[in-house]
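> sequence and predicted structure below; questions after.
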Amino acid sequence: MRAMRFERFGGPEVLAEAEVPDPVAGPGETLVDVVAAGVNFGDIKQIAGEHTDGPYAPKGPLPRIPGLEVVGLTPDGRRVLGCLPQGGYAEKAVVADRDLVEVPEGVRAGEALALLVQGLTAWHLLRSAARMAPGESVVVHAAAGGTGSLAVQLAREFGAGRIIATASSEDKRAFALELGADVAIDGAAEGYRERVLDANHGRPVDIVLDAVGGPVLDSALDALGYLGRLVTYGASSRQAASAIAPGRLALESRTVAGFWLIPLLARDGAGGPALEELLDLTARRRLRPLVGAEYDLARARDAHEDLLARRTKGKLVLRPRS
């Protein structure tokens, strides 16, 4: 079969097309004929040799085939979405049965791929980590991104009382409003608290979902009200937040929580009610996953370079078959 693999660690340039033997499914696994593979920053970390820790870290010697998520067909004809630690950039992939879920009619491959990592993250940020209740106010940072855009829509679906989106440009803020945010503001740290309170009619907010970190996280904590929850799930600013004194939390009974999807997938698998709900919402067009450019499998390098250069918008998709 045709695959993209790497024989040494490095940047996108180490990816090369190769003919390799078809993988063989073992007990509790299914061989999937890959129709589309998703591109993630996790793939870039894999080929750079940075993705070495955690329960879903790739195993085995080089060469390796990267790729964490696929949509394809099973031998019995089911159209499925699957999560795997490596091996997605190929015409065939082996996926554990507990990491497979059937894709409903009406959901495109790219949409399904956008729901696996980004969609499940957004779902669990709201349901599992923040435990959002209907009527609560929610601030979503980086609201035009893959996870943020789904979090805005899911917060609306789950009954949020007010959704405040932050984004770095007017175009992105306008897009967040299209997705269902009540108001969209600049997410810069300076003046953050004042902008958020103004957007929430002068009141502190209940929940903040933060993927920026650094000074923005510090400012967001000050915008939380009594029993407010801040969930951090990334640090795109690459800046460290200041240490949070316990007294600062106790004063308003605030909570700061962290969330990372990978340990949850390792414990429970990707298939399950959360992913099924996301696929159902998409099939009924109540959820709009962002789908970006599609590339032939042989152009995986280009996809990685575009992602690193931030030239992309939405889920990037590789097509193993023309």
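Received it, and whenever you're ready, just let me know what you need.

> going by C-alpha atoms from here, please, whenever you check contacts or count neighbours.
OK.

> all strands for the stretch 1-150 of the chain, in order.
Read by DSSP state E, counting those that start in this stretch, the stretch 1-150 of the chain holds these strands, from start to end of the chain: 2-6, 15-19, 29-39, 69-73, 79-83, 92-96, 100-102, 137-140.

> for the first one, name the packing helices and strands.
Judged by 3 or more CA pairs under 8 Å, 6 or more residues apart in numbering; DSSP states H and E, strand 2-6 is in contact with strand 15-19.

> report the angle between the strand it packs on and strand 2-6.
For strand 15-19 and strand 2-6, the angle between their directions (axes from the mean of the first three to the mean of the last three CA atoms, to 10 degrees) works out to 140 degrees.

> chain center to strand 15-19: distance?
Here the centre of mass of C-alpha atoms in strand 15-19, compared against the chain's by CA atoms, centre = their mean, to the nearest Å, lies 27 Å away.

> same question for stretch 144-161.
The chain centroid and the centroid of stretch 144-161 are separated by 12 Å, computed with CA atoms, centre = their mean.

> can you mark which positions in that stretch are buried?
Taking 16 or more other CA atoms under 10 Å as the basis for neighbour counts, the residues of stretch 144-161 that come out buried are 144-156, 160.

> S236 contacts V212, doesn't it?
Yes - under the criterion of CA atoms under 8 Å, S236 is in contact with V212, at a separation of 4.7 Å.

> neighbour count winner among the two?
V212 (22 against 12; other CA atoms under 10 Å).

> ok, that one to G119 distance?
Computed as CA to CA, to the nearest Å, the V212 to G119 distance reads 18 Å.

> and what of T52?
Distance of T52 to G119, computed by CA to CA: 24 Å.

> so for the two, which sits in the more crowded spot?
G119 (26 against 13).

> so what's that one up against?
Residues touching G119, when contacts are defined by CA atoms under 8 Å, 6 or more residues apart in numbering, comprise T147, L150, A151, L275, L278.

> now do 7 Å
Shown in contact with G119 (CA atoms under 7 Å, 6 or more residues apart in numbering): T147, L150.

> name the helix or strand for A189, please.
For A189, there is no host helix or strand (DSSP states H and E).

> and the closest residue to it other than its chain neighbours, which of the three is it?
The shortest distance from A189 to any residue that is not its chain neighbour, by CA to CA, 6 or more residues apart in numbering, is 4.5 Å, and that residue is V216. When classified by DSSP: H, G, I helix; E, B strand; the rest coil, V216 comes out as helix.

> below is structure B, check it against A:
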Amino acid sequence: MDKSSDSSSSKTPSKMAAATFRCPPELLLRPLVRRGSQVTLKPKLTANISTSSAKNTYKAAVCEDYDKPLVVRDMPSASPGELEPGMVRVAVQCCAVNFADILICKGKYQVKIPTPFVPGSEIAGKITDVGENVRMFQKGDRVFGHCQLNGFSGEAIASAQSMWKIPPSVSFEEAASIPTSYGTAMLALTQRAKIRSGETVLVTAAAGGVGLATVDLAKHVFNATVIGAAGGPEKCALVKRRGADHVIDYTKENIRERIREITDGNGVNIVCDSVGGDLFTQCLKSLSWEGRIVVIGFASGTIPKIPANLLLLKNAAATGVWWGEHKTKNPGAFRRSVDHCVDHLLTGQLQPYISKTFPLSKINEAFEYVQTRKSSGKVLVNITESVG
């Protein structure tokens, strides 16, 4: 691992709401937010959010009101045996910060959660209890994966199908940085783009969580020539250090001209795009014959219109990837995407990048760090560090 530093309702969430949470968190559909397209979700929490005199408690960062700082306070632990079938209870060690967490706490995400609630979904920790029909885990197992909510707390409940065991040589921090970013990147490159060794891959938003994971996989696992596009010299330098053969600073360089120069006019075989907008069109025009462009997200806030004539002229393909939805639509691919990343991590081929880790007491500072785009790769909150 590389570091640069350092509501309580019992109703089951609707399928649409649950699916929304499986979307890559940092790549939410911002145009939907701007149009005010929201679904109100009454979250199923691990415990009632209320002042409690219970003997067993844990710390949690609670969103008590939209667009207000989170409040770290004690929460009552659930009683043993209260789990539904197929679920596990996890003592959370660390949780990744994603941009969707921030929007949810502002009440601006496409799923609106009534306050109070505990945000956070990408976790690593130890299992403390298992529900019926759970065969793959037992108490004491070190695990990582996804929960719908409650990640920024000492205790969370998740589906066993959304969790993986942490190998002995892998830290909690490394594990928490894997599932969404590397799972998305793996599916984008293999299932959607069908990458072949030696091809040229262009990655936009290359300094982000999914971007750096895509650079890492494309270069160190699939032996591709990697071009990373990012905003600003510092982020471009980071992308270069993480394995990209070439970098493009799209704040001052024309991406089409640079790709033409880098590839001697041949174009790139694969584009993994997390930006959308006008940049998507530039990338599409930069494809080689029989090139493939994979839509991962729309960080620009603009969903592009695809000029289909370019697909015809280049015999090209445009496709999309939604990693989380594979949990229900293709559970085998869902689990394999992370399994394979863990395998490559253990061989030393992959190195997740964590730009900064905050203690739970600094959760609001962590949100600000991500919101102001100071972060690269993953930002984590260590739940077990002092919150005094």
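Received, thanks. These figures come from a predicted structure and were not determined experimentally.

> can you calculate the TM-score here?
The TM-score (TM-score structural alignment, normalised by the length of structure 1) is 0.89; 314 aligned residues with a CA RMSD of 2.2 Å.

> give the contact list for the aligned residue in structure 2 for V101 of structure 1.
Alignment note: V101 of structure 1 maps to W164 in structure 2; criterion TM-score structural alignment. The neighbourhood of W164 of structure 2, defined by CA under 7 Å, 6+ apart, consists of V143, F144, G145.

> my read: P66 of structure 1 touches I44, true?
No - contact criterion CA atoms under 7 Å: P66 of structure 1 and I44 do not qualify, at 8.6 Å.

> more neighbours: which of the two?
Shown here are P66 of structure 1 and I44; by other CA under 10 Å, P66 has more neighbours (26 against 23).

> what's the match for that one in structure 2?
Alignment note (TM-score structural alignment): P66 of structure 1 maps to P119 of structure 2.

> distance of that match from V71 of structure 2?
Distance from P119 of structure 2 to V71 of structure 2, by CA to CA: 11 Å.

> returning to that earlier point: and the match of V101 of structure 1, how far is that from K15 of structure 2?
Shown here: W164 of structure 2 relative to K15 of structure 2, a distance of 23 Å by CA to CA.

> now the aligned residue in structure 2 for V212 of structure 1, what's its secondary structure?
The pairwise alignment with structure 2 assigns V212 of structure 1 to V275, based on TM-score structural alignment. Look at V275 of structure 2: counting by three-state DSSP, its state is coil.

> which residues in structure 2 form helices?
Per DSSP state H, structure 2 has helices spanning 15-21, 30-34, 99-106, 172-176, 179-187, 209-220, 233-241, 255-262, 277-285, 308-314, 326-329, 331-346, 363-371. These are given in chain order.

> okay, those helices in a markdown table with distance to V203 of structure 2 next?
Putting these into a markdown table (distance: least, CA to CA, whole Å) gives the following:
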| stretch | distance to V203 of structure 2 |
| --- | --- |
| helix 15-21 | 24 |
| helix 30-34 | 20 |
| helix 99-106 | 19 |
| helix 172-176 | 22 |
| helix 179-187 | 10 |
| helix 209-220 | 6 |
| helix 233-241 | 10 |
| helix 255-262 | 11 |
| helix 277-285 | 10 |
| helix 308-314 | 19 |
| helix 326-329 | 22 |
| helix 331-346 | 18 |
| helix 363-371 | 20 |
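
> among those helices, which is nearest N382 of structure 2?
Evaluated with CA to CA, those place helix 172-176 nearest to N382 of structure 2, the distance being 8.3 Å.

> who touches the closest one?
With CA under 7 Å, 6+ apart, helix 172-176 of structure 2 has contacts from M1, Q93, C94, C95, A96, E122, I123, A124, G125, F144, I166, P352.

> same question, stretch 236-246 of structure 1
So stretch 236-246 of structure 1 is contacted by A211, V212, G213, G214, P215, L217, D218 (CA under 7 Å, 6+ apart).

> if we go to 6 Å?
Stretch 236-246 of structure 1 is contacted from outside by V212, G214, P215, using CA atoms under 6 Å, 6 or more residues apart in numbering.

> K68 of structure 2: how many residues sit nearby?
K68 of structure 2: 11 neighbours (other CA under 10 Å).

> same deal with D245 of structure 2?
When neighbours are defined as other CA under 10 Å, D245 of structure 2 has 17 of them.

> nearest to C63 of structure 2, out of the helices of structure 2?
Shortest separation from C63 of structure 2 across the helices of structure 2 is recorded for helix 99-106, at 6.3 Å, computed as CA to CA.

> that closest one maps to which residues in structure 1?
Under TM-score structural alignment, helix 99-106 of structure 2 corresponds to residues 41-48 of structure 1.

> tell me which residues in that stretch are buried?
Judged by neighbour count using 16+ other CA under 10 Å, the buried positions of stretch 41-48 of structure 1 are G42, D43, I44, K45, Q46, I47, A48.

> ok, the residues you listed vs R8 of structure 1, which is closest?
Each of these was checked against R8 of structure 1 using CA to CA; the closest is I47, at 7.7 Å.

> you'd agree the closest one is up against F9?
Yes - using CA atoms under 6 Å, I47 of structure 1 is in contact with F9, at 5.2 Å.

> tell me how many other residues crowd the residue nearest to G297 of structure 2 when sequence neighbours are not counted.
Across the structure, with CA to CA, 6+ apart as the measure, the residue nearest G297 of structure 2 apart from its sequence neighbours is S274 (4.2 Å). Residues within reach of S274 of structure 2, counting by other CA under 10 Å, total 24.

> distance check, S274 of structure 2 against P31 of structure 2.
Taken as CA to CA, the spacing of S274 of structure 2 relative to P31 of structure 2 amounts to 14 Å.

> got it, and Y58 of structure 2?
37 Å.

> quick one, what contacts the equivalent of G146 of structure 1 over in structure 2?
Aligned by TM-score structural alignment, G146 of structure 1 pairs with G209 of structure 2. Neighbouring residues of G209 of structure 2 by CA under 6 Å, 6+ apart: S181, G377, K378.

> ok, so of these, who is nearest V295 of structure 2?
When those are compared for distance to V295 of structure 2 (CA to CA), S181 wins out at 14.2 Å.
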